[in-house]
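Colleague: Show me how the following folds:
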Amino acid sequence: MSTAHRFDRGHTDDLISFLAASPSPYHAVANTAARLEKAGFRQLAETEAWDASAGGRFVLRGGAIIAWYVPEGAAPATPFRIVGAHTDSPNLRVKPLPDTGAHGWRQIAVEIYGGTLLNTWLDRDLGLSGRITLRGGEHRLVNVDRPLLRVPQLAIHLDRGVNDGLTLDRQRHMTPLWGLGKAEEGDLIRFVAREAGVEAREITGWDLMTHSVEPPAYLGRDRELVAGPRMDNLLSVHAGTAALAAASASGALSYIPVLAAFDHEENGSQSDTGAEGPLLGNVLERSVFARGGTYEDRARALAGTVCFSSDTGHAVHPNYAERHEPGHHPVANGGPLLKTNVNQRYATDGGGRALFTAACERAGVPYQHFVSNNSVPCGTTIGPITAARHGITTVDIGVAILSMHSARELCGADDPHLLASALTAFLEG
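Modeller: The predicted structure is shown next:
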């Protein structure tokens, strides 16, 4: 008998819905905001004055959201407990002049975003999502969630050595097609305008990208796995949102719990909505000052602040076990990961390990360790950036998955709930 289904699957069912409804960072932020509003949080504008009242609030900027809950009687120097994550995933993004084609095919010019596993986008039915900007600056979400585009692979008859090694040119081989005929300037935007119910001349800007239209689903003999897109890192955004809502309803809090979900992690975090930008620091500082704090209070609050940087990590791959560190083999449904790298690709140290262990013990969930094979370069997260930029204790954690950066990734069905439980215990302090 399988050991799966040990935990309530309601959280994972909701994660599946969240993934399906969030094909772009902008949709992920909108869906996160809707969940927080349902939990009693209210949106603040960055351009308006903030007050000292208790309760939950959040700010939105593009593909990023920062949310926090101020308990009754919180002092100006009360430290924060932060769950950090990111909303973006590797994919194919539409270029400024998108209409192209050749030899009787209409195509869409795309730019590769992030560390995309290119071959996973071949022969896959793709939709189109993101946002459009109208005259006057209004943003509207767009989601064409049906088979619209496809990147066709070359037939084996025309590339007899393809199974000995596939080489894809990012410029020549990754352009999706979406119809027959001659490319016409403005064709894509006219189509998007019809889908959005606006006039094409009203669209003056856009941030559009492709996504796989195959829905996420349970997988396996006992449905103990979940396959789906954008788990890196919407799985953590979803878990962090659930944890923040739960912590805000838990009663007395010793800290101010925060969710910081950034954009642009997959290409370095250097943007106004990325972890290396000023957004989080501004929010934390304004929260201190809104409660009557001084610069001294700000320094004291940050000195006692801890961030759990939550991002997916690598489960041991049964077909490539030699690529993993032999003494550390994380498995699906084994609980959240503690990620360590002494060269500061992850921010975890011994003190951070103790904090993570305490949160997992309080939540009653198992946990695992991840460290890279010395011969395989280690990836990184928002963790080291957050620690260095704000001078706060940061711990890198996550969930073990397979096929990271694929158009469709794989995790254990129990792990999302286990992560959310650990994050809730952490935020509750």
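Colleague: C-alpha only now, for contacts and for neighbours.
Modeller: Will do.
Colleague: counting contacts, what elements does the longest helix that the chain contains pack onto?
Modeller: If you go by DSSP state H, the chain has its longest helix at helix 231-248. Judged by 3 or more Cα pairs under 8 Å, 6 or more residues apart in numbering; DSSP states H and E, the packing partners of helix 231-248 are helix 10-21, helix 25-38, strand 64-70, strand 80-86, strand 256-262, helix 415-428.
Colleague: can you rerun that using 7 Å?
Modeller: If contacts are counted by 3 or more Cα pairs under 7 Å, 6 or more residues apart in numbering; DSSP states H and E, helix 231-248 sits against strand 80-86, strand 256-262, helix 415-428.
Colleague: Next, the second sequence, to be compared with the first:
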Amino acid sequence: MNPQPHFGRGHTDDLAAFLTASPSQYHAVASAAERLEKAGFQQVAETEAWGAEAGGRYVLRGGAIIAWYVPEGAGPATPFRVVGAHTDSTNLRVKPRPDSGSFGWRQIAVEIYGGALLNTWLDRDLGLSGRLVLRDGTTTLVNVDRPLLRVPQLAVHLDRGVNDNGLKLDKQRHMQPVWGLGEVKEGDLIAFLAEEGGVAAADVVGWDLMTHDVQPPAYLGRDREFLAAGRLDNLLSVHAGTAALAAVAGADLPCIPVLAAFDHEETGSESDTGALGPLLGNVLERSVFARGGSYEDRARAFAGTVCASADTGHAVHPNYAEKHDPTHRPMPNGGPILKVNVSQRYATDGTGRGIFAAACERAGVPWQSFVSNNAMPCGTTIGPITAARHGITTVDVGVPILSMHSARELCGADDPFLLAGALKAFLEG
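Modeller: Okay, the predicted model is just below:
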């Protein structure tokens, strides 16, 4: 990769295709696995013994994927280089009894997932996606990628002060989408989705379903210098990490490159597939032990391991510049950002900053710094969790975007390619 302005659009085109194919975290890990398999990676089961041979492999669990490449000659104490990211995005999630409605309208009962900008889900054409869990314990993915639902906003004639007093939405009363007219029938939505997924409705015993904006990703701006799309937070980083890992597979490396894409970051990461769970630690330890390592080797490997927690960050907003730190105002297409917060909402310290800055220099990629305005609460990532749980050096990085947690976000069209180039150099050790 030799980044040059507008020369990375093939990568961004592929990101757009990845986003379209990944309306849910379950689709995202399937899309990542498909790309890794083309690079020679093979899926392994957590319930089976793992071999010591070199090569690429990955495990899938729900909406999480952990993939790694063992180079020829890697020893049991060989350290890891980890790109961490998350697969989930804020949206509207379907409740256990989804069929509802009133006054002749048929509606779908939904919960709010994560810190969604609620107003951005109004008056949009929404599809439904996710997974259906069958009676035999298997799952099937479903994706209705056409206009199916809509959360209608109240007309200005019935809310005369909305433009002066601000829009106030009740999460329970105002966010339930409509999808038809007529009598509400229990089981109707799941029967419809079972037919869409090619399974019998009677076999469906559980589901994890969510809305998505069906408008496809698009280049925007006079010179098409922006990309507008849903789920940039954080599938942009998952895609960049997948591309970087596939690019280094087969190389003679001093480390073992890893992609760790977790679920549930937007709700705190506290799950078996979240960064607070044991999944990453189990995979790394098993890799050490499969190569004949001891607990001492595991400790040595972890001591030399570095993680780049890749998540989107805030570009300076031209209409709200006062919300940003006056000396740290990242711009689109300026390269990835190094995120710092001394209260450990981000994990970056001087050591991690030096490691990632050196990777950017090797890749020929510009980079920027980000800190929050002191008067504004700072968000967080999987970075501090990963550092604390596994005792590994971690640096928080990402791409600056606008409209974070909106149904449709905006980034610089060159930045996804620049991030992938920096992550590739980072994984090379």
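Colleague: which of the residues in stretch 152-167 of the first structure are buried?
Modeller: Pro152 (16 or more other Cα atoms under 10 Å).
Colleague: Any idea how far apart the tips of it sit?
Modeller: Start-to-end span of stretch 152-167 of the first structure (Cα to Cα, to the nearest Å) is 14 Å.
Colleague: so how far is that stretch from its chain's centroid?
Modeller: How far stretch 152-167 of the first structure lies from its chain's middle: 33 Å, per Cα atoms, centre = their mean, to the nearest Å.
Colleague: Distance to Asp311 of the first structure and mean neighbour count added to the helices and strands packed on helix 231-248 of the first structure, as JSON lines?
Modeller: Conversion of those to JSON lines gives the following (distance: least, Cα to Cα, whole Å; neighbours: other Cα atoms under 10 Å):
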{"stretch": "strand 80-86", "distance to Asp311 of the first structure": "6", "mean neighbour count": "28"}
{"stretch": "strand 256-262", "distance to Asp311 of the first structure": "11", "mean neighbour count": "29"}
{"stretch": "helix 415-428", "distance to Asp311 of the first structure": "11", "mean neighbour count": "26"}
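Colleague: Make CSV from the ones you listed and add distance to Gly137 of the first structure to it.
Modeller: Listed next are these as CSV, based on distance: least, Cα to Cα, whole Å:
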stretch, distance to Gly137 of the first structure
strand 80-86, 25
strand 256-262, 22
helix 415-428, 36
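Colleague: Compare those and give me the one nearest Phe370 of the first structure.
Modeller: Proximity to Phe370 of the first structure, assessed across those by Cα to Cα, is greatest for helix 415-428 (14.9 Å).
Colleague: What's the average distance for the longest helix of the first structure when superposed on the second structure?
Modeller: Taken over the aligned residues, the distance from helix 231-248 of the first structure to the second structure averages 0.3 Å (mean Cα distance after the TM-score superposition for the first structure).
Colleague: any idea how far the most far-flung residue of the first structure relative to its centre is from Asn163 of the first structure?
Modeller: Distance from the centre of the first structure peaks at His157, with 39.1 Å (Cα atoms, centre = their mean). As for His157 of the first structure, its distance to Asn163 of the first structure is 12 Å (criterion: Cα to Cα).
Colleague: What of Leu154 of the first structure?
Modeller: Distance from Leu154 of the first structure to Asn163 of the first structure, by Cα to Cα: 12 Å.
Colleague: residues making contact with stretch 47-67 of the second structure?
Modeller: Outside stretch 47-67 of the second structure, the residues within contact range by Cα atoms under 7 Å, 6 or more residues apart in numbering are 25-26, 29, 40-46, 68-72, 87, 258-263, 273, 290-291.
Colleague: Tell me, how many residues neighbour Ser271 of the first structure?
Modeller: Look at Ser271 of the first structure: counted by other Cα atoms under 10 Å, it has 16 neighbours.
Colleague: Skip the chain neighbours and tell me the closest residue to the aligned partner of it in the second structure.
Modeller: In the second structure, the residue equivalent to Ser271 of the first structure is Ser271, according to TM-score structural alignment. Computed as Cα to Cα, 6 or more residues apart in numbering, the closest residue to Ser271 of the second structure that is not its neighbour in sequence is Gly277, at 5.6 Å.
Colleague: ok, back up a step: hang on, the match of Ser271 of the first structure is in a helix, isn't it?
Modeller: No: looking at Ser271 of the second structure with DSSP: H, G, I helix; E, B strand; the rest coil, it is coil, so not inside a helix.
Colleague: wait, it sits on Pro278?
Modeller: No: counting by Cα atoms under 7 Å, Ser271 of the second structure does not reach Pro278; the two are 9.0 Å apart.
Colleague: quick one: what helix or strand has Thr386 of the second structure in it?
Modeller: Assigned by DSSP states H and E, Thr386 of the second structure belongs to helix 383-390.
Colleague: now do Ala359 of the second structure
Modeller: Assigned by DSSP H and E, Ala359 of the second structure belongs to helix 350-363.
Colleague: tell me the angle of that helix relative to helix 415-427?
Modeller: Counting by axes from the mean of the first three to the mean of the last three Cα atoms, to 10 degrees, helix 350-363 of the second structure lies at 110 degrees to helix 415-427.
Colleague: show me what contacts whatever residue of the first structure lines up with Trp207 of the second structure?
Modeller: In the first structure, the residue paired with Trp207 of the second structure according to TM-score structural alignment is Trp206. Contacts here follow Cα under 7 Å, 6+ apart; on that basis Trp206 of the first structure touches 131-133.
Colleague: Cool, thanks, talk later.
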